[in-house]
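Student: sharing a model prediction with you, sequence too.
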Amino acid sequence: MAIDESRQGLPRCVSVARQEFAERYWDRAPLLSPGLSDYLDLLTLDGVDELLGGRALRTPFVRMAKDGHVIPAARYTGGGGAGAEIGDQVHDEKVLALLADGATLVLQGLHRMSPPLVAFAATLRQELGTPVQINAYLTPPQSRGFDPHYDTHGVFVLQVSGRKRWLVHEPVLEAPVPRQAWGGVADEVAAAAGARPAIDAVLTPGDALYLPRGWVHAATTEGEWSLHRLLRRRSSHRPGRPPAPRGRPARPRRRRPDRADPAPAARGRARAGVNQSAAALGPAPAARARPLARPQPSMPRSRLAV
């Protein structure tokens, strides 16, 4: 499928202009953007079929989980056949059996194997000034793959098909860094998940949700299969330090041994860095955030949804 360059990048992830996103939301607050794009030029359920049945995928490009527990890879992988000296090739029939039992399928690293997503990730990297990783999540009806948790990186959720209810809660840690994974504060995360959510919304095809690092979230499918993509902000920069705007190398900074963790103070610098990147891009297309409540259309099921 030909890639429409005009439909690439940040305007497909958020419903506000780049400048507003940089100033109000980047690494600061979640943003729900209903009815933004159909995303079918990037990945479809048929595309998931093709990846499972025709690419000889191996771990760790595939993970599976159910009700908050990661499923051991041995339950859906095996040998590659006569003469193939590998033991971790994904077997699609085992994956389909686990899906039928309510498990969630995670396809990881799609920014390396799917040409439309390779181009999409490259465009976002230019706009955001930081590498992007793309995963896809396929979940059966009335199912949940993961318990409430937070990530130590920002994410964009793009709903491809089906309906998925997202509950988003205030952070328990301010801008956590990779060494502050949610498992170390599991009790606090569970308590936050029991409070009134900041966002309670059902994502349907074309909706997008931005979550800064640290915001507690969980998602459950409704009465049909759900496929969504998750775009992770990957960075090789040290925790809390913003990526340099394109064309301007970051200046090295020394950190005193007795200095406290810099993440809270650095959030403002991160937004400033994205703000400068947005300015370099020129004016963005006019966009407007839409209200949360709207009709929820249904989607036809594909082969995987039988």
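Tutor: Happy to help now that I have it.
Student: C-alpha from now on. contacts and neighbour counts both.
Tutor: Will do.
Student: residue 141 sits in which helix or strand?
Tutor: For residue 141, there is no enclosing helix or strand under DSSP states H and E.
Student: wouldn't residue 58 be in contact with residue 91 here?
Tutor: No: in this structure, residue 58 is not within contact of residue 91 by Cα atoms under 8 Å, at 9.1 Å.
Student: next up, a structure to set beside the first:
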Amino acid sequence: MKLDLDISTFLSHYWQQRPTLFKAALPDFVDPLSPDELAGLALEEDVSSRIIVRDGAQWRSEPGGREDYSELGEANWQLLVQAVNHHDPDAQALCHAFRFLPDWRFDDLMISFATPGGGVGPHIDNYDVFIIQGEGERRWQVGPKGDYAARPNSGGMALVEDFNPIIDAVMSPGDVLYIPPGYPHCGQTLTPSLSYSLGYRAPSQAELLSAVADTAVDLGLGQQRFTSSEEHQNPALVSQQQQHQMLSMVQALLEQPGLWQHTLGRLLSQNRFELAPCPPQPPLQAAEVDAALADGAELVRLEGLKVLQLEGDNTLTLYLDGDDYSLSEGLKSAAQCLCQAPTLSTAEWAPVWRTQPDLLLTWLNLGYWRLES
């Protein structure tokens, strides 16, 4: 699916700057799932979903995934299913149209089905989002940045009071609405409708600090304890010198070789929602991979799996779902293929198999990649 968008203009004028609506940005758009298929996916135990019911000027959230929706009526409710790209190849293919943005930022593809009047209420996201209109029509309003009061009696949902819109438009199939963090927005369904929300997140300071601590523990770093040659005469006072010395200890830890790189690689390759691997049963054996190679099988990446490298890293390390794996020298081209391409030809994955067969077999038996004829 091709995105009809001037990428350079978008990145320089809109990305993380201002919201905008792109009409027919996905021409001839075809929904990857039907409403019934989405409802069926919501029934799966490992799938996160919820139902939002509108009652006048208020909204409430209920657990998603049910066999019968008839008691909700034919209006004023919406089913939302998270990380559909982890479970459906066609949904994952839709995400590839937006791969001009880095993989580490991409969070998930949420798909929603809404009846007339349905929506999630006015809210503000702390991440970038692209909203794609599928089947049906929805009216979207986006307001300016500002200090918005929390909406009272919103049932634990992070809703805000109404706002004066700077965008007020009806979206049709193939339209794309981009909203940066901090802009209030609200959608109202006009006809039974499918919508697709691609979220792009970045770590906060707190998340980075927490990840540094976790990685330091895993690597056995950060064991040095503070010492001082002098103590303040006031026993209840922590001296400024000691405060600065402790801060210097933390700064020195961050400069430990590999700590920051491992922290970023592990953190940014993790998914907020669980992946859905299907490890082969029984586990693959080397002879089966040899046969697949001889037959010209392709190596297909698990939907939703992030495979990252860090620029400037000379160790040829790949980060997958919060773990790190080292590749042998001479596999630079193969490593780039593993990161860049969702599907690899035999010529592209054969070097890894010939050089590090145990590593590729591990990935196959974890379900991170699969072999397809």
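Tutor: Okay, I see it. All values derive from a computational prediction rather than experimental measurement.
Student: so what number do they get for TM-score?
Tutor: The TM-score (TM-score structural alignment, normalised by the length of the first structure) is 0.57; 208 aligned residues with a Cα RMSD of 3.5 Å.
Student: picking that back up, okay, and the common contacts of residue 58 and residue 91 of the first structure?
Tutor: Common neighbours of residue 58 of the first structure and residue 91, using Cα atoms under 8 Å, 6 or more residues apart in numbering, are residue 77.
Student: which one in the first structure is aligned with residue 129 of the second structure?
Tutor: Using TM-score structural alignment, the partner of residue 129 of the second structure in the first structure is residue 155.
Student: for its match, what are its contacts?
Tutor: Contact partners of residue 155 of the first structure, counting by Cα under 8 Å, 6+ apart, are 210-213, 230-233.
Student: quick check: chain neighbours aside, which residue is closest to it?
Tutor: In this structure, residue 155 of the first structure finds its nearest non-sequential neighbour in residue 232, 4.6 Å apart by Cα to Cα, 6 or more residues apart in numbering.
Student: let me know the secondary structure of the equivalent of the one you found over in the second structure.
Tutor: Alignment note (TM-score structural alignment): residue 232 of the first structure maps to residue 199 of the second structure. The three-state label given to residue 199 of the second structure by DSSP: H, G, I helix; E, B strand; the rest coil is strand.
Student: how much space between residue 193 of the first structure and residue 186 of the first structure?
Tutor: 10 Å (Cα to Cα, to the nearest Å).
Student: so these two - more neighbours on which side?
Tutor: Ranked by neighbour count (other Cα atoms under 10 Å), residue 193 of the first structure and residue 186 place residue 193 first, with 21 against 14.
Student: these two touch, right, the more buried one and residue 148?
Tutor: Yes: here residue 193 of the first structure reaches residue 148: they are 6.5 Å apart, a contact under Cα under 8 Å.
Student: need the helices for the stretch 1-150 of the first structure, in chain order.
Tutor: Taking DSSP state H, counting those that start in this stretch as the criterion, the stretch 1-150 of the first structure carries its helices at 18-20, 45-54, 92-100, 115-128.
Student: mind putting those helices into TSV with mean neighbour count and distance to residue 280 of the first structure?
Tutor: As requested, these are exported to TSV (neighbours: other Cα atoms under 10 Å; distance: least, Cα to Cα, whole Å):
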stretch	mean neighbour count	distance to residue 280 of the first structure
helix 18-20	19	10
helix 45-54	15	35
helix 92-100	17	45
helix 115-128	19	9
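Student: now distance to residue 200 of the first structure too, for those, in a markdown table please.
Tutor: Formatted as a markdown table, those follow (distance: least, Cα to Cα, whole Å):
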| stretch | distance to residue 200 of the first structure |
| --- | --- |
| helix 18-20 | 23 |
| helix 45-54 | 26 |
| helix 92-100 | 26 |
| helix 115-128 | 27 |
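Student: and of those, who's closest to residue 168 of the first structure?
Tutor: Between residue 168 of the first structure and these, the tightest spacing by Cα to Cα is seen for helix 18-20, at 21.4 Å.
Student: so that closest one aligns onto which residues of the second structure?
Tutor: The aligned range for helix 18-20 of the first structure in the second structure is 7-9, by TM-score structural alignment.
Student: show me what residue 92 of the first structure aligns to in the second structure.
Tutor: Under the alignment (TM-score structural alignment), residue 92 of the first structure pairs with residue 67 in the second structure.
Student: identify the residue nearest its match in space, chain neighbours excluded?
Tutor: Leaving out its chain neighbours, the residue that sits closest to residue 67 of the second structure by Cα to Cα, 6+ apart is residue 43, at 7.7 Å.
Student: try residue 98 of the second structure
Tutor: Among residues not flanking residue 98 of the second structure along the chain, residue 3 sits closest, at 7.5 Å (Cα to Cα, 6+ apart).
Student: again, but for residue 22 of the first structure
Tutor: Once flanking residues are discounted, residue 22 of the first structure sits nearest to residue 275: 5.0 Å by Cα to Cα, 6+ apart.
Student: pretty sure that neighbour sits in a helix.
Tutor: Yes: assigned with three-state DSSP, residue 275 of the first structure falls within a helix.
Student: measure it to residue 217 of the first structure for me?
Tutor: Going from residue 275 of the first structure to residue 217 of the first structure by Cα to Cα gives 26 Å.
Student: before we move on, what about residue 53 of the first structure?
Tutor: Applying Cα to Cα, the value for residue 53 of the first structure to residue 217 of the first structure is 31 Å.
Student: same check, this time on residue 124 of the first structure
Tutor: Distance from residue 124 of the first structure to residue 217 of the first structure, by Cα to Cα: 23 Å.
Student: just the strands from the first structure, written as ranges.
Tutor: In the first structure, the strands defined using DSSP state E lie at 31-33, 62-66, 69-70, 77-78, 89-90, 104-107, 132-139, 155-161, 164-169, 199-203, 208-211, 216-221, 226-233.
Student: so residue 89 of the first structure makes contact with residue 57?
Tutor: Yes: using Cα under 8 Å, residue 89 of the first structure is in contact with residue 57, at 5.9 Å.
Student: give me the more crowded residue out of these two.
Tutor: More neighbours surround residue 89 than the other of residue 89 of the first structure and residue 57, with 22 against 18 (other Cα under 10 Å).
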